[in-house]
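Visitor: Okay, here's the prediction I keep looking at, along with the sequence it came from:
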Amino acid sequence: MTEQNQLSAATLARLGKDVQRPAYDRNQMNTGIVHLGIGAFHRAHQAVYTDAVLASGDNRWGILGVSLRSADTRDALQPQDGLYTVAVRDGSGDRFSVIGSITSVLVAPENPQAVLSAMVEPSVKIISLTVTEKGYCYAPATASLDESHPDIVHDLAHPAAPRSAIGFIVEALARRRENGTEPFTLLSCDNLPANGETLKRVVLRFAELRDPDLATFIRESVAFPSTMVDRIVPATTDTDRTIVERATGLRDAWPIMTEPFTQWVVEDHFPSGRPAWEKVGVTFVEDVDAFELMKLRLLNGSHSTLAYLGYLAGHETVSDVMQAEGFSAFIEAMMDEEITPTLPPLSGFDLSSYKAQLRERFRNPALRHRTWQIAMDGSQKLPQRLLNTIRKRIEQGKPFKRLALGVAGWMRYATGTDERGQPIDVRDPLANDFRERTHGKTSAADLLDAYLGMQQIFGKDLADNDEFRRAVGGALEQLLRDGAAVTVAKAGRD
């Protein structure tokens, strides 16, 4: 790659005429947000909304990104002066924009003190997070802090040199309190039920273990607004990079490919101030819970179900899965008959149109969203995406055979061997535990017992529930006997 054809501040003028670019002076940007977890989703979603705010003339809200693990994003964006391309793709074509809201990227393991110093700056009013479910160091079944998590154990012993997002947050708040600097607002943008409350719970518990007075300060002084975020963002491939370079005329090391649809619903509680996101499409509400539950159960629950069963059936992308026999009918019936009755009412919201729109989004052939990518970290996702919906169905005394098949699909996938006997690269914090528990087990009954012994996923209530055991065990037995394609095709005709 040469400097002449690489995206950067110096080469912006060489972009193709149809490519949108930052409509503001980036040299005048101040850092008002530190974002933990500077991955693809943030750069396709919150950073895009904030870019629009900066374009409106409010230069206070530049974003300093923090990678808590890998240097990949920093290494890609630093030579590009933080610039990157967002390609919005659907059947009608592609539209390209260069986003400039990222001021810089830090890699926490390389220099935790630089991250803490940035978080303590008085200009920083918001710490936002997209660290995925596992980044909260919590037990999914209880949504409470996992006090045995290695990073939590480390951070309690070495609070000034944290590793976890929670450790960084609490140490930064301790330093701001000591300095007399107003605390920031903590803004979770991850797919967690009541994500603000979940973040508050784990932060307060960590702070209590460290210093009860600090926990009291945080409880009384720090806001944790909940949010609902929605945009499908596949992992970027080399093919995507080539598409972007041909369209824009410049090489981008890490562009973002996404869909036209984007939604952000936020509880409006920002004592220290916030960007005027409402002027660029964000919906502010008093209570985000109903929106969040709708999205977690309908979009995320359906997405995970399609990913596990679709992967097992041999399909690479979600759009491929939706074209296969029975899958579209199966997911429509799951949405209508099993998920929708568990949702609270949303006054004035057209739920039928929302579900139809979801299925069209799943069918978008331009995205190439891989089933394997969606299948990652299933142990962290399953409780809020499928298991809590099943709990509600059990409470209602209603069947949940399609939801049970989604759970069984995860169990079959997590064994690490596909239906052709080939290994599956299972990416999950508990992958070693899966292997140990399922080794040598081939029957549905034995596999079911192995998985349900993991109470950090299923809790004691589902593990002891005969109806849950029968439904999931029967679905798992059918998957092992007939395979995912045949099982779903049959279910889709029911």
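Guide: Cool, the structure landed.
Visitor: hey, let's count contacts and neighbours off CA atoms from now on
Guide: Fine.
Visitor: in the stretch 251-400 of the chain, which spans are strands?
Guide: 256-258, 263-267, 283-285 (DSSP state E, counting those that start in this stretch).
Visitor: Pick the most deeply packed of these.
Guide: strand 256-258 (a mean of 27; mean count of other CA atoms under 10 Å).
Visitor: which residues are in contact with that one?
Guide: Here strand 256-258 makes contact (CA atoms under 8 Å, 6 or more residues apart in numbering) with 40, 43-44, 84-89, 231-236, 240, 367.
Visitor: Show me these that map onto strands.
Guide: Tyr84, Thr85, Val86, Ala87, Val88, Arg89 (DSSP state E).
Visitor: Please convert the residues you listed to a markdown table, extending it with neighbour count and distance to Thr216.
Guide: What follows is the ones in strands among the contacts of strand 256-258, written out as a markdown table (neighbours: other CA atoms under 10 Å; distance: CA to CA, whole Å):
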| residue | neighbour count | distance to Thr216 |
| --- | --- | --- |
| Tyr84 | 25 | 41 |
| Thr85 | 28 | 43 |
| Val86 | 25 | 42 |
| Ala87 | 24 | 45 |
| Val88 | 20 | 45 |
| Arg89 | 19 | 47 |
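Visitor: putting a second one here so we can go through both:
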Amino acid sequence: MNRLSPETLLQLPESVDKPAYERNCVPIRIVHLGAGAFFRSHLAVYTDEVMKKGDTQWGIMGVSLRSPGIDRALTPQNGLYSVLELAAEQSRLRVVGSVVEVVSLPDEPDRVLRTLTQPQIAIVSMTLTDKGYGYDACEDCLKTNDPDIARDLQNPRHPRSAIGVLAWAVAQRKRLGYKPFTLMSCDNIPANGKVLQRVLEQYIQEVQDSLGDKELLRYFLDQYACPCTLVDRLTPPVQGKDIDWVEQTLGVHDAAPVVTEPYSLFVMQDWFSNDRPAWETVGAVATAHVSSYEKLRYRLLDASYLAIGYLGYFEGFATLYQAHQNPVIRQFVAELMDDAAATLGKRPEYDWRVFKEEWVRRFDNPELRVGTAQLRIETSHILIYAIVPAVAERLRHGLSIDRHAKVLALWIRWLMRASEAGAEPLDDLRAGLLLERVNAAGGAHADPYAVVDNILSFEALFGARLSKDAEFKRAVTAALQQSMVAS
């Protein structure tokens, strides 16, 4: 079977959406670090849509930071790949053309560094995952003991970490007199632009003398924009049946298809130090402040994910879709969203009800391959943004916290089960600390009052004031007791 390529692109069925612009003339103006499936289902698609509308000056170089697999798959295809949107009514297949080059940083570091110092580069975007930033969230600082960061701090002129590469590029562009590019994080991290700016600030401060420029930090802080973004699109692993479906539909082989959902969200802080694509013309939201959208997403969507994850677990549902079809869980999630919405305040920039409707439709997509187990990963980190602020706000206004308390109670009950010998390990960075507190209260057979007190007194999660709030403890304890009686 022939392979997807510029030559076979013209032979694809008319039902397949594909780039009609001339890709041979597209310049690279965006470098994206972390060319994985999420990037290719999200930012590359938004950019492709802009280019289809006529602004074809936004070719992307995708940089693989670890595995060389993706560049080896996409280079023979000249960057072309397909995106399969799974939906209940009718799945949709498209070919994306915005990625014009794909390289591996470990294999071709000099090529990546050369491209970053080309004058036409306007944006360096990235999906590094939490670890890729070398960021210590507890201390709000750069992890100087991170192996990759530590190596680059010792040898900043030959960097291999993403942060080291960016700092080197900033120094070289300053030396060459080139206009700064925008540094745009597209990771699912609260205030991601501020995190990126923070770690780069501390890294540059450490290496600017070694790079021969004592004014580099001041220049970076004055000239380089690091906008915050809010991004969302579920991208499950590709399965064999997906590959078969793509090949049957295209009539050619695609070595790197992406599977995703119809839903997509892209909110960006409109703070750029160079040109940018008009992403807002193809569905993105440009705003002065992303934080209000973050609050909406965490308190409504992420809190719902936690609720479905734990309600689904105790009711025996394996997937998000299955759990949400249960009438009791569906009603609970809808009411939890309403409770959370009451803590948002007046937000003229959006209607939260529209987002709620979109997210409910998302949950009702039977093709969406999301397990309830996935929804419980890193719960202690998520509840800091999704549950705790909403609880504090509702308590402050004398409102009921029963639904939020139930989510926390089910989480605690799950921790109690996880404390048993032979239980599946917790996928949570605070697993050891949490289980220590559960075991101190009696483990799987802990007294509800004792275990709730031990968990809610964890000030790193709940804060000093909420950890001591009597009504908060009463509501969670009552919910835990009710859950244990019902089981």
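Guide: Looks like it arrived, so ask away. Everything numeric here is computed off the predicted structure, so don't read it as measured data.
Visitor: care to give me the TM-score?
Guide: The TM-score (TM-score structural alignment, normalised by the length of the second structure) is 0.84; 478 aligned residues with a CA RMSD of 3.5 Å.
Visitor: Ser5 of the second structure corresponds to which position in the first structure?
Guide: By TM-score structural alignment, Ser5 of the second structure lines up with Ser8 in the first structure.
Visitor: now Ser15 of the second structure
Guide: That one, Ser15 of the second structure, aligns with Asp18 by TM-score structural alignment.
Visitor: And Tyr81 of the second structure, by the same measure?
Guide: Structural alignment (TM-score structural alignment) places Tyr81 of the second structure against Tyr84 in the first structure.
Visitor: And the strands of the stretch 251-400 of the first structure: which comes nearest Asn27 of the first structure?
Guide: For Asn27 of the first structure, the closest of the strands of the stretch 251-400 of the first structure is strand 256-258, at 23.5 Å, according to CA to CA.
Visitor: Quick check: the match of Ser5 of the second structure vs Arg251 of the first structure, distance?
Guide: Computed as CA to CA, to the nearest Å, the Ser8 of the first structure to Arg251 of the first structure distance reads 9 Å.
Visitor: So for those two, which sits in the more crowded spot?
Guide: Remark: of Ser8 of the first structure and Arg251, Arg251 carries more neighbours, 25 against 22, as counted by other CA atoms under 10 Å.
Visitor: Give the aligned equivalent of that one in the second structure.
Guide: By TM-score structural alignment, Arg251 of the first structure lines up with His253.
Visitor: ok, now which ones touch the spatially closest residue to its match that is not a sequence neighbour?
Guide: For His253 of the second structure, ignoring the flanking residues on the chain, the nearest one in space by CA to CA, 6 or more residues apart in numbering is Arg3 at 4.5 Å. If you count contacts by CA under 8 Å, 6+ apart, Arg3 of the second structure has them with Gln77, Val252, His253, Asp254, Ala255.
Visitor: Could you pull out the buried residues of stretch 367-380 of the second structure?
Guide: Judged by neighbour count (16 or more other CA atoms under 10 Å), stretch 367-380 of the second structure contains these buried residues: Glu367, Leu368, Arg369, Val370, Gly371, Thr372, Ala373, Leu375, Arg376, Ile377, Thr379, Ser380.
Visitor: Stretch 264-277 of the first structure too?
Guide: Judged by neighbour count using 16+ other CA under 10 Å, the buried positions of stretch 264-277 of the first structure are Trp264, Val265, Val266, Glu267, Asp268, His269, Phe270, Arg274, Pro275, Ala276, Trp277.
Visitor: Most widely separated two among those?
Guide: Trp264 and Phe270 (15.6 Å).
Visitor: Now the nearest residue to the match of Ser15 of the second structure once chain neighbours are set aside: which helix or strand?
Guide: Excluding the flanking residues, the one nearest Asp18 of the first structure by CA to CA, 6+ apart is Phe96, at 7.6 Å. Assigned by DSSP states H and E, Phe96 of the first structure belongs to strand 93-99.
Visitor: Give me the range in the second structure that that strand lines up against.
Guide: If you align by TM-score structural alignment, strand 93-99 of the first structure falls on residues 90-96 of the second structure.
Visitor: In that stretch, which residues are buried?
Guide: Arg92, Leu93, Arg94, Val95, Val96.
Visitor: Over to stretch 152-168 of the first structure?
Guide: Buried-residue list, stretch 152-168 of the first structure, by 16+ other CA under 10 Å: 152, 154-156, 159-168.
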